[in-house]
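In: Need the 3D shape of this:
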Amino acid sequence: MKATWEKIEKNKVVLNVEVDAEQVAVALDKAFKKVAAKANIPGFRKGKVPRQIFEAKFGVESLYQDALDILLPEVYVQAVEESSIEPVDRPDVEIEQFGKGQALIFKATVIVKPEVQLGEYKGLEVEQKADAVSEDEIAEELKRLQQRHAELVVLEEGTAENGDIAVIDFEGFVDGVPFEGGKGESHSLELGSGSFIPGFEEQVVGLAKGEEKDVNVTFPEEYHSEELKGKEAVFKVTVRDIKRKNLPELDDEFAKDVSEFDTLDEFKQDIVTRLQERKQKSNEQELESSLVEKAAANAEVEVPEAMITTEVEQMYTEFGNRLQMQGMDLAMYLQFTGQDEATVKQQMRTDAARRVRNNLVIEAIAKAESISASEEEINEELERLSSQYQRSTDELRAILSANGSLDTLQNDLTSRKTIAFLVENSKAVEVA
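Out: Here you go, the predicted structure:
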């Protein structure tokens, strides 16, 4: 096989590939065996028809597509490896010659990973924030813990307020006609959470148990349902129950109930320690992100749309996984927010482009500084994962190798080392 390539645009190349006739013949043989196993020819059992009789009846051309399907993926990958290019999208293949007794000649136009022209990335100035914890932050953490451990009490008298849980029946109508998905019974809605259509929760505030009300809302223009976008709707709402959070007192008993400490003072000191650790980690991550952003801003690189689209898909999948961990799925999220998949993905494009650009710059810095993850560092990471997932390092290595994730692991470790290099070579400016 012969493969050459030429750049036709900034991030686009054309592979010119020639595959010898012998390989084409092998592919045609495999195609024949595949097709003959299903061919129905009188006088022959399936899979037993001679090649010359098959070709006489159907023509050798009937094997061409199957042969190409067998041959192209293999030789394309080989051509990419020989040419040392890095495609980031599927190729556009044009067959120039293919047939029995002939060489296969084709062109593959493909988008490749862009070149990065690095700018300044050493000696970058970044703000280094203090790790001190304020009294307001301690109070906010205690308030959050109060909310988490609050007792829900059914309100027999009075009206619903923000922060209450209203248990409601509802049915929505547009132009007097009920619509699909607009009805619910005994639905628990935290008022002020913003989980329903804008304007809905505000109109439930002030209602008492057993009270009914017509709630008037307008669906957002970007709502996921085409039939409801921008439409005015009326929800007939009945309040079944109102539940209010009864916050526990902040005293020693509270500390005993929610921690291993006997006094509130001891518990507060532990909160300070944990908040400091959290803030330190957050500040470190912020510093690293700032350095990467600055290094990327100083570099020149044209990110292909194909890479951004791929990153958006990855981000959307990650978002769905996070929702599942919170007990929600994407369909439910889209319904609650009044958005559709295309809208959410469009919102992700800016961050996706930034992530791709930053990753390309980190990769370029690693190459310029000869930074890479050593085998020892890979083994150390496998040891850490082994402890986390309770599986042997050999088993983890085999799993990662089988699904192609071992290279990803190595790349992640290399990225971490590169970011650490940026931190070591930066100039920190302390701020309050």
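In: okay, CA-based contacts and neighbour counts for the rest of this
Out: OK.
In: buried ones in stretch 167-184?
Out: 167-174, 183 (16 or more other CA atoms under 10 Å).
In: start to end distance for that stretch?
Out: By CA to CA, to the nearest Å, the extent of stretch 167-184 from end to end equals 10 Å.
In: so how far is that stretch from its chain's centroid?
Out: In terms of CA atoms, centre = their mean, to the nearest Å, the centre of stretch 167-184 is found 33 Å from the chain centre.
In: Ok, stretch 413-429 next?
Out: The answer for stretch 413-429 is 25 Å, by CA atoms, centre = their mean.
In: State the pair within the buried residues of stretch 167-184 that is farthest apart.
Out: Greatest spatial distance among these (CA to CA): 167 and 174, at 23.0 Å.
In: how near is the nearest residue to residue 110 once chain neighbours are set aside to residue 72?
Out: In space, residue 110 comes closest to residue 91 once its chain neighbours are excluded; the distance is 4.6 Å by CA to CA, 6 or more residues apart in numbering. Separation of residue 91 from residue 72 (CA to CA): 11 Å.
In: what's the answer for residue 248, then?
Out: On the measure of CA to CA, residue 248 and residue 72 end up 69 Å apart.
In: cool, and residue 204?
Out: 63 Å.
In: With neighbour numbers in mind, choose between those two.
Out: Set residue 204 next to residue 72 and count neighbours by other CA atoms under 10 Å: residue 204 wins out with 25 against 16.
In: And the helices in the stretch 251-400 of the chain?
Out: Residue ranges of the helices in the stretch 251-400 of the chain, as given by DSSP state H, counting those that start in this stretch, are 252-258, 264-297, 305-325, 330-337, 341-368, 375-389, 393-402.
In: what's next to the shortest one, contact-wise?
Out: When contacts are defined by CA atoms under 8 Å, 6 or more residues apart in numbering, helix 252-258 is touched by residues 248, 261-264, 267.
In: Compute the number of surrounding residues for residue 258.
Out: There are 12 residues near residue 258, going by other CA under 10 Å.
In: ignore the last one, residue 237
Out: Neighbour count for residue 237, taken as other CA under 10 Å: 22.
In: Residue 147 too?
Out: For residue 147, using other CA under 10 Å, the count is 14.
In: The structure of the following sequence is requested for comparison with the preceding one:
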Amino acid sequence: MQVTETKAEGLNREYSVVVAAADIEEKVTTRLGEISKTIKIPGFRPGKVPAKILRQKYGQSVMGEVLEGAVNEASSKTIEDNELRPAAQPKIEITKFEEGTDLEFTMAVELFPEFDLMDFKKVSLERLVVPVKDEEIDETLQRIADSNKSSEPAKSKAKKVAKGNIAVIDFVGSVDGEEFEGGKGENYNLEIGSGTFIPGFEDQLIGMKAGEEKDVEVKFPDDYGAENLKGKDAVFKCTVNEIRTVVPAELDDELAKKVGMETLDALKDAIREERSKEFDQMTRQHVKKHLLDALDEAHSFELPQTLVDGEVNQIWSQYEETRKNNPDAIDAEDKDKSDDELKTEYASIAERRVRLGLVLAEVGRVNEIELNQEDLNQAIMQEATRYPGQEQAVFEYFKNNPQAIESLRAPLFEEKVVDFILELADVTDKEVSADDLLNSLNDEEEEKPKKKAAAKKKAPAKKKAAAKEEEASE
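Out: Below you'll find the model as predicted:
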């Protein structure tokens, strides 16, 4: 095999590779000999078919198989001999081959960049920590109690519908005199003041007595979910069948049992644990975002264009899908921009994702960070807990779909590398309220486009790609 480097520019390398005709012929002969042992041709015993007949009958298919193997073997050896680290699958093109002559092909490969990692001990981060306070436990308990409240018939027959009561009503809605789908109900329990129905509907029932009828006139909001009802005036013929009084649920063990806990104390503990997990996730999101910002700012190197283009295409595909299936989710400011303008902006997001991916991969490689089976098992367990009652089905899904397990590897590896860096970084905990932490996360999300616009060598980032950016930056 003869290999000649024909291009060495930046991360790009190209090679011209020649595999001798004698090597090709040797491989073909060997392969024909192997299949002759099992092939069945009328008139010949297995292993006794003449080579000429074998070549006539199977020569073309064997040659194709040999050429593919020769190209793969030669390209792999070229990569190994030149100590290359391809960032993507090499592009191979056969430039010359005729039976009995040398095989010639070119190989173009884009490499992973070489760069120095920053000193992670110099990274200073503030971790916003939210303690779970008793007041929050009480508020959650009250919400549980409100959702489990009952009702009883109003004691006074002369009682009128008032805010806080439950009016048991029949109703039929119409627009321009025509009834519409979903606008009819019988013996519906409507808590007055709950805001369950269209604005203005519940208020017009106040003062009515049981057995009384009334036309309730309302207007559907302009942003109403049903397209045919947006902004339309409607009339609901309503009959109050019964007025009921709300009976609050007691904060006791019986309430706890209704939601699957043995005692009220056990329910409180469960609420505290769940709230703590929520806050921990928010804290993790916040500190990780700042860590990745620091990594992005501290590392500057040439990026493999193949990877950048792949990220741009992925983001763009998602944008096009959103534009087609959910156009209302597109930012108003972007609807007036051309596709070229949007793609240019998306390129900055793609570059950040690729840069961070390479940095995290290099941290893992240099420090020999690897995933083990226990890591994967824990991830599967966490996934199963998201589907109460279906845990076994989740386990079976991952057991029977190796590709599903593989989909867990990248995010798991990223989290493991982030943990490694956070252990080295200077992280200071700061106690804040839940609102402060949430506001901080929201403010950073809103400022993301501005930061991108001001960043060196970056175009403005886009909100609608934030979800994709978070995949690479969480």
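In: on that earlier part again, report the buried members of the contacts of helix 252-258 of structure 1.
Out: Counted by 16+ other CA under 10 Å, these give 261, 264, 267 as buried.
In: And those residues, which is closest to residue 301 of structure 1?
Out: residue 267 (50.8 Å).
In: any idea how far the alignment partner in structure 2 of the closest one is from residue 148 of structure 2?
Out: Counting by TM-score structural alignment, residue 267 of structure 1 lines up with residue 267 in structure 2. Shown here: residue 267 of structure 2 relative to residue 148 of structure 2, a distance of 14 Å by CA to CA.
In: what do you get for residue 51 of structure 2?
Out: Residue 51 of structure 2 is 85 Å from residue 148 of structure 2, by CA to CA.
In: Tell me who's in contact with whatever residue of structure 1 lines up with residue 369 of structure 2.
Out: With TM-score structural alignment as the criterion, residue 369 of structure 2 lines up with residue 372 in structure 1. Residue 372 of structure 1 sits next to 366, 411, 413-414, 417 when contact means CA under 8 Å, 6+ apart.
In: mind listing which of those residues are in helices?
Out: 366, 411, 413-414, 417 (DSSP state H).
In: Now compare those and name the two farthest from each other.
Out: Going by CA to CA, the pair spanning those furthest: 366 and 413, at 11.0 Å.
In: Around residue 307 of structure 2, how many other residues sit close by?
Out: The burial count for residue 307 of structure 2: 19, using other CA under 10 Å.
In: Relative to residue 345 of structure 2, how far out is it?
Out: Counting by CA to CA, the gap from residue 307 of structure 2 to residue 345 of structure 2 is 16 Å.
In: try residue 393 of structure 2
Out: Taking CA to CA, one finds residue 393 of structure 2 at 42 Å from residue 345 of structure 2.
In: again, but for residue 377 of structure 2
Out: From residue 377 of structure 2 to residue 345 of structure 2 the distance is 39 Å (CA to CA).
In: can you check residue 58 of structure 2 too?
Out: 54 Å.
In: Looking at the two, which is more packed in?
Out: Shown here are residue 58 of structure 2 and residue 345; by other CA under 10 Å, residue 345 has more neighbours (20 against 13).
In: Tell me the spacing between that one and residue 221 of structure 2.
Out: Residue 345 of structure 2 is 35 Å from residue 221 of structure 2, by CA to CA.
In: now residue 190 of structure 2
Out: Distance of residue 190 of structure 2 to residue 221 of structure 2, given as CA to CA: 20 Å.
In: who has more neighbours, these two?
Out: The residue with more neighbours, out of residue 190 of structure 2 and residue 221, is residue 190; 19 against 14, by other CA under 10 Å.
In: what residues are up against the closest residue to residue 311 of structure 1 other than its chain neighbours?
Out: Nearest non-adjacent residue to residue 311 of structure 1, counting by CA to CA, 6+ apart: residue 352, 5.5 Å away. The contact partners of residue 352 of structure 1, taken as CA under 8 Å, 6+ apart, are 308-309, 311-312, 315.
In: how about 10 Å then?
Out: Going by CA atoms under 10 Å, 6 or more residues apart in numbering, residue 352 of structure 1 touches 307-315, 345-346, 358.
In: For the residues you listed, give me a markdown table that also has distance to residue 406 of structure 1.
Out: As requested, these are exported to a markdown table (distance: CA to CA, whole Å):
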| residue | distance to residue 406 of structure 1 |
| --- | --- |
| 307 | 21 |
| 308 | 23 |
| 309 | 24 |
| 310 | 20 |
| 311 | 20 |
| 312 | 23 |
| 313 | 21 |
| 314 | 18 |
| 315 | 21 |
| 345 | 29 |
| 346 | 31 |
| 358 | 22 |
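In: If you rank these by neighbours, which is first?
Out: Of these, with other CA under 10 Å as the count, residue 312 tops at 24 neighbours.
In: That residue touches residue 341, doesn't it?
Out: No. Here residue 312 of structure 1 does not reach residue 341: they are 11.4 Å apart, not a contact under CA atoms under 10 Å.
In: any idea how far residue 112 of structure 1 lies from residue 361 of structure 1?
Out: 15 Å.
In: Residue 80 of structure 2: which element?
Out: helix 51-81 (DSSP states H and E).
In: which other helices and strands contact that helix?
Out: If you count contacts as 3 or more CA pairs under 10 Å, 6 or more residues apart in numbering; DSSP states H and E, helix 51-81 of structure 2 packs onto strand 2-9, strand 12-19, helix 21-36, strand 91-96, strand 103-110.
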